[in-house]
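Participant: have a look at this prediction, sequence included:
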Amino acid sequence: MAGAVNPYMRGLFAPVREEVTAYDMAVTGRIPEELDGRYVRNGPNPLGVEDPAAYHWFSGDGMLHGVRLRGGRAEWYRNRWVRSDAMALRLGEKILHGPRHLDMDFAPNTHVTRFAGRCLALVEGGALPYELDGELDTVGPFDFAGTLPGGLAAHTTIDPDTDELHCVAYCWAWPYVQYLVAGTDGRIRRRVNVPVDGRPMMHDFSLTERHVLLYDLPVVFNPGAVGVGPSFPYVWDAQRPARLGVLPREGGAADVRWLDVEPCFVFHPMNAYEREDDAGRIVVHLARYERLFAKGRTGRDGSPPVLERWTVDLRAGRVRREQVDDRPVELPRVDPRRLTLRHRYGYAVLESDRADEGAVRLPGIERTGVGLVKYDLERGSSELRRFAPQGGVGEAVFVPAGPDAEEDEGWLMAYVFNPDRGATDLVILAAQDFTGEPVARVHLPVRVPVGFHGNWIPDRE
């Protein structure tokens, strides 16, 4: 792969070269007065790549892109690199120092969340999260007051009932994955090391009221791939069985039940919950890949991801799969108040469909979104909202209209590239008028590169 054609270094994936602060952006429409906080999204944005041919999107330095909303105004937009030691040196700044795990020095590039009063940039694979202040400047690496035993994870779940943080961490150096629970005091209170063979990539997990779901699938660490080709040392192992682990929340490693599933890979579950009418069944909706990284480390091989419903039957010891949609979708989200609970609605990014295939030119997982899909999982229906074919649509984050609002009563926020302006808009949709005109479009002064995950961080809970 020559640097000039590396898909991660061109088009909507191309990194931006400077940090920008802009105030009082122009807005089309009206920003709801109830929105008082920051929409922040993380993503790779490398500052200087020694070998563009070897660069992999997953390995880029993390950059946060945030918009501050208050009083019906878009007060500011900021983009800021996370200041790992290496990034601070490249920028000619003082190193912040702080704790490390296995000497890993990495600017987290995957997610951002708020927990125990702190805004945290997240990444998987063994590195620590970093704390950010309210203007997206880096405070430093965060180890939960010295209680974090290793790295954290790219995906965490805040239990809406207890406000505790749950995650499953993995690391290439560990012969196990680690279920972690952090209390509201910001300290790790529970750790379960679950032995697994082959050092699998476990990007995400699922949490229900009583169980933790572990996706032990055939994408594994390959030390022979380090330094060879794109800088991503995980590959598909066709000989490795695929299985789903079911761990009771208060159980130990010996209590995990491993259930066989067909070979596949899952980056992102939408949500999981216990069946109210049948305590022995768990339902999870997720985006499933048939296989991944089998022919190379730049994308999928075979079918694109589709939304499926898995029903876990603990009595029978099996998992039943049902395809919910045949369109390629990723980055599924729900109302955060419904996490671990039965939910009716879900939202996902549409990568392409038959009408749009000609507009999606990048191979594999480098596809950019062309629209958003809203699912009504009770009725078995969906709505599609398209955007410009040349644009890129990011993950849609649901923001409730208030603490007591109905499940679908609120807004969806996503970064959408506007090809007419050559820059990005923060698009705010009314969830109950999904295909109608956006409530507001905040016109950012720059392009936001294609990235990963974000969250709405309100000023007041």
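Facilitator: Arrived safely, thanks for sending. Residues are numbered from 1 along each chain as shown.
Participant: please make it C-alpha for all contacts and neighbour counts, starting now.
Facilitator: OK.
Participant: distance from stretch 115-127 to the middle of the chain?
Facilitator: 12 Å (Cα atoms, centre = their mean, to the nearest Å).
Participant: list the contacts of it.
Facilitator: Residues outside stretch 115-127 that contact it (Cα atoms under 8 Å, 6 or more residues apart in numbering) are 42, 82, 100-102, 104-106, 108-114, 128-134, 150-155, 158, 165, 169-172, 184-186, 203.
Participant: list only those of these flagged as buried.
Facilitator: 42, 82, 100, 105-106, 108-114, 128-132, 150-155, 158, 165, 169-172, 186, 203 (16 or more other Cα atoms under 10 Å).
Participant: all strands of the stretch 1-150 of the chain, in order?
Facilitator: 21-23, 27-29, 37-44, 62-70, 73-81, 111-115, 118-122, 130-132, 138-141 (DSSP state E, counting those that start in this stretch).
Participant: so how far is the first one off the chain centroid?
Facilitator: What that stands for is strand 21-23. Centre to centre, stretch against its chain (Cα atoms, centre = their mean), the figure for strand 21-23 is 26 Å.
Participant: please apply the same query to the second one.
Facilitator: Strand 27-29 has its average C-alpha position 28 Å from the chain's average C-alpha position, going by Cα atoms, centre = their mean.
Participant: want to compare, so here's the second one:
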Amino acid sequence: MSFTITGRVYEAESGLGIPDLIVEAFDKDFLKNDELGKALTNSDGGFEITYNEADFKGRFEHFEGNPDLFIVVKTPDSSKVLYSTEKEIRSDATENEHFEVAIPKVVLLVREVDSSGIGKQLLKILIGFAWIDGVLEPGELAFLKGLAKEKGLANDPEIKILLSAQKPVQTEEFYSWLQAYLGNSPDDKIFHELYESLNSLIYIEGGLNQPEKQHLQAIDTLDSAPPETRQKALERRFMSIFLDHKFLENLAHTQQISPSDRATKVSGYYAGVPQGILSRFSAIANTPAIAKDPTKLYLTDNFAPIKEEISIENLAIIGELPWYLSGMFLRNGPNPQFPPVGLYHWFDGDGMLHGVRIVNGKASYRNRYIRTDGFVLEETQKQAIWPGLLNLPRFDAPYGLMMKNPANMSCAWHAGKLLTLWEVGAPHLMSLPELETLGRHNFGGKLTSAMCARPKVDPATGEMMFYSTSPIAPPYLEYSIVSADGELVQTVPIDLPEPVMMPDFAITEHYTIFLDMPLKFKPMRSAAGEIPIEFDRDRKSRIGILPRHGNNESIRWFTIPNCAIFHVANAYEEDSEVILIANRMDYCNFFVPNYNQNGEVLNFDLETLKMCRWRINLTTGAVKEEIIDNVPSDFPGINDRLTGRRTRYVYASRVALYAKPKPLFDALIKYDLETGSSQVHEFGKGRFGGDSTFAPLPGGNAEDDGWLLTFVWDDTTKQSELVVIDARNFTGEPTARVIMPQRVPYGFHSIWIPS
């Protein structure tokens, strides 16, 4: 029996037939596909292939029916697949099958490669690449003209126009060339060819900047990697060439827009990029190809998420809750609702509030997800959509979002409102005590940027101070004040020399204190599976002191040695000095472990934490740094009734160095700043806590009249507890241990809201 396959290949946009393409037909088999035949398309794009049973039936012909047919369309030199139906098999094909093949014009912009490996199409890509920053430098133009002459393309009409430098290559045009060149499944050879060509362009005067050069130079380290890893790494690093801060600019502009409007308002640098390229960027972003995957840390043990949202009354208690302790303890933290896209960082998970309400010596528990726009959309799709910090963002911006605000870092209580916060996102309003999400909060439309995760409330005036940082364009820092009744009354820009991450700040009675640390925003690091923030060991750190209601003209900056300050305990004024109490680090890896070849942990940044005091003399300008304690600790806190005022006691969580690289804390420390002494409350063997919060005794006179509250996980019994510690009997047994009805994963910041 003979079989016939007919068809026509044509350009999708015009309907014109495409001649001289190779069409191959195959029978899909389990072990090896049988080639049934091939043909060249004629002047109208038509083709015909004939074959018989012998072409697809072998030794087991009695068990085999007609072929499971698919076709492949290739360029005349067979170097590139333009079209394939392998994913749409025609099972048990009939004697006569017909295919109509429409190929988009952009796919037909195939490579015209000469023997040297650089042809017209590749030269066009180099020209477009030179224009990517909007300027064709003289050195670049001279190089490209010389290359065109060398390859016999100097008189090509299209190349002559492109090299006239009178008409810039538009972004969308460049990406269409790139998409056509790479196709759907580029191999190592294509990427290496592209890299070699781009490197020629880079190492001339006026080429790429240093970070982009470094990304391309990193190609040399990939040769020993497995092929599948090497290709993904090549793709990620190549795409990183075209990244800049613009995607974050889009993110900032759309942060406050509702989901229904956001998709139509994502604009700017990537607006004209073809969907195929954007989708390819996103697919690359989802591949854990380079970095050592920290997933095993942050999705296992007590870092692992829980699934249930529950409400339980009358919890079991070991000991006795103080009758005067009345209110709600809240702790925010990451809890991804679905398996992550690509690499997972601890900062990525969807925010979940865990709350324990204490009234009349009894306790109840409830936990609720913070239902941000991104959370709801992923819930609807029943899968994660957006990758996290260790991945490239979604350049195709599904639902108008390139990144998701997980609202997972902390919470704040002010003017009768409960807000959940993330460093570079909008705050979300929650109900109390129900912990249901009420939506984004923008202070009556006055907040047009993000809100930091650690706002400060003045206990005397009731004002709340916060800031927002921009990783894109000046102003890199904006400072805001909210009145005691919840009205946003002031937002002023503050000049910074470059965009930096600013995890915390401080206030005194009359001043606001900013921390300009060398934590630089570097979005291209995500292309290498690294967090997009870099600690610059060569840059000085600065402390900025601003009169509370001042502006950029009234801020004073004071230089301190290179370090990172993540969390502040307090600040206050003393004569002509401003005193700042905080934990400092020698450097920062952002909870991403580094390993040597033997799998041993290197550079565990938490072991460099020290409790420190800075004395800034506003008269002389002198700054003095003093180490209070060399024992590594974090999450410092005080009795918040003394925020911005002189403090005697500071409480902090001690780092469990033996657990590295896991960021675990095995005790609380109480520092007496007057005597220089300290006390330790041990959680016990195999028991780990986190951030603690001071709940003051109503009517108490002493600064330490009250209790420390923190969640503790017992890794032996696999049980979570809320531990209540008498601050005046700090080393003694806990006053009470409230048994949680389910596991409470490790998280970030907590607060106490009195009844």
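Facilitator: Yep, it's here. Quantities reported herein were computed from a predicted structural model and do not represent experimental measurements.
Participant: kindly check the end-to-end length of stretch 331-345 of the second structure for me.
Facilitator: 19 Å (Cα to Cα, to the nearest Å).
Participant: strands along the stretch 151-300 of the first structure, start to end?
Facilitator: 156-158, 165-169, 176-182, 188-195, 206-207, 211-216, 219-221, 234-236, 242-248, 257-261, 265-274, 281-289.
Participant: those: which one's closest to P400 of the first structure?
Facilitator: Among these, strand 156-158 comes nearest to P400 of the first structure, with 15.5 Å by Cα to Cα.
Participant: counting by contacts, list what the closest one packs against.
Facilitator: strand 165-169 (3 or more Cα pairs under 8 Å, 6 or more residues apart in numbering; DSSP states H and E).
Participant: whereabouts in the second structure does the strand it packs on align?
Facilitator: Matched against the second structure by TM-score structural alignment, strand 165-169 of the first structure falls on residues 464-468.
Participant: once aligned to the first structure, how far is that stretch on average?
Facilitator: Compared with the first structure after fitting, stretch 464-468 of the second structure deviates on average by 1.3 Å (mean Cα distance after the TM-score superposition for the first structure).
Participant: what's next to that stretch, contact-wise?
Facilitator: Contacts for stretch 464-468 of the second structure (Cα under 8 Å, 6+ apart): 414, 423-424, 449-452, 454-458, 477-484.
Participant: follow-up on the earlier one: tabulate the strands of the stretch 1-150 of the first structure in JSON lines, adding columns for distance to G358 of the first structure.
Facilitator: Formatted as JSON lines, the strands of the stretch 1-150 of the first structure follow (distance: least, Cα to Cα, whole Å):
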{"stretch": "strand 21-23", "distance to G358 of the first structure": "35"}
{"stretch": "strand 27-29", "distance to G358 of the first structure": "30"}
{"stretch": "strand 37-44", "distance to G358 of the first structure": "26"}
{"stretch": "strand 62-70", "distance to G358 of the first structure": "29"}
{"stretch": "strand 73-81", "distance to G358 of the first structure": "32"}
{"stretch": "strand 111-115", "distance to G358 of the first structure": "30"}
{"stretch": "strand 118-122", "distance to G358 of the first structure": "34"}
{"stretch": "strand 130-132", "distance to G358 of the first structure": "40"}
{"stretch": "strand 138-141", "distance to G358 of the first structure": "41"}
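Participant: G454 of the first structure is nearest to which of these?
Facilitator: strand 37-44 (3.7 Å).
Participant: where in the second structure does the closest one fall?
Facilitator: Going by TM-score structural alignment: strand 37-44 of the first structure matches residues 327-334.
Participant: who touches that stretch?
Facilitator: 305, 346-359, 406, 408-411, 420, 433, 709, 745-755.
Participant: which of the residues you listed count as buried?
Facilitator: 305, 346-359, 406, 408-411, 420, 709, 745-753.
Participant: what lies in contact with stretch 493-504 of the second structure?
Facilitator: 423, 452-454, 469-479, 514-521, 533, 551-552, 565-568.
Participant: pull up the aligned stretch in the first structure for that stretch.
Facilitator: Counting by TM-score structural alignment, stretch 493-504 of the second structure corresponds to residues 193-204.
Participant: in the matching stretch, what counts as buried?
Facilitator: Buried residues in stretch 193-204 of the first structure (16+ other Cα under 10 Å): N193, V194, G198, R199, P200, M201, M202, H203, D204.
Participant: look up how far V219 of the first structure lies from the fifth one.
Facilitator: Counting by Cα to Cα, the gap from P200 of the first structure to V219 of the first structure is 6 Å.
Participant: what does the second one give?
Facilitator: Taking Cα to Cα as the criterion, V194 of the first structure is separated from V219 of the first structure by 17 Å.
Participant: can you pull the contacts of the equivalent of I428 of the first structure over in the second structure?
Facilitator: Matched by TM-score structural alignment, I428 of the first structure corresponds to V724 in the second structure. Listed by Cα under 8 Å, 6+ apart, the contact set of V724 of the second structure reads L321, W707, L708, L709, T710, P734, T735, A736, R737.
Participant: the second one is in contact with S692, isn't it?
Facilitator: So that's W707 of the second structure. No - assessed by Cα atoms under 8 Å, W707 of the second structure is found out of contact with S692, at 9.8 Å.
Participant: thinking again about what came up before, the match of stretch 493-504 of the second structure: end-to-end distance?
Facilitator: 16 Å.
Participant: also stretch 610-625 of the second structure?
Facilitator: So stretch 610-625 of the second structure: terminal residues 12 Å apart, Cα to Cα.
Participant: could you tell me where it falls in the first structure?
Facilitator: Stretch 610-625 of the second structure covers residues 306-321 of the first structure once aligned (TM-score structural alignment).
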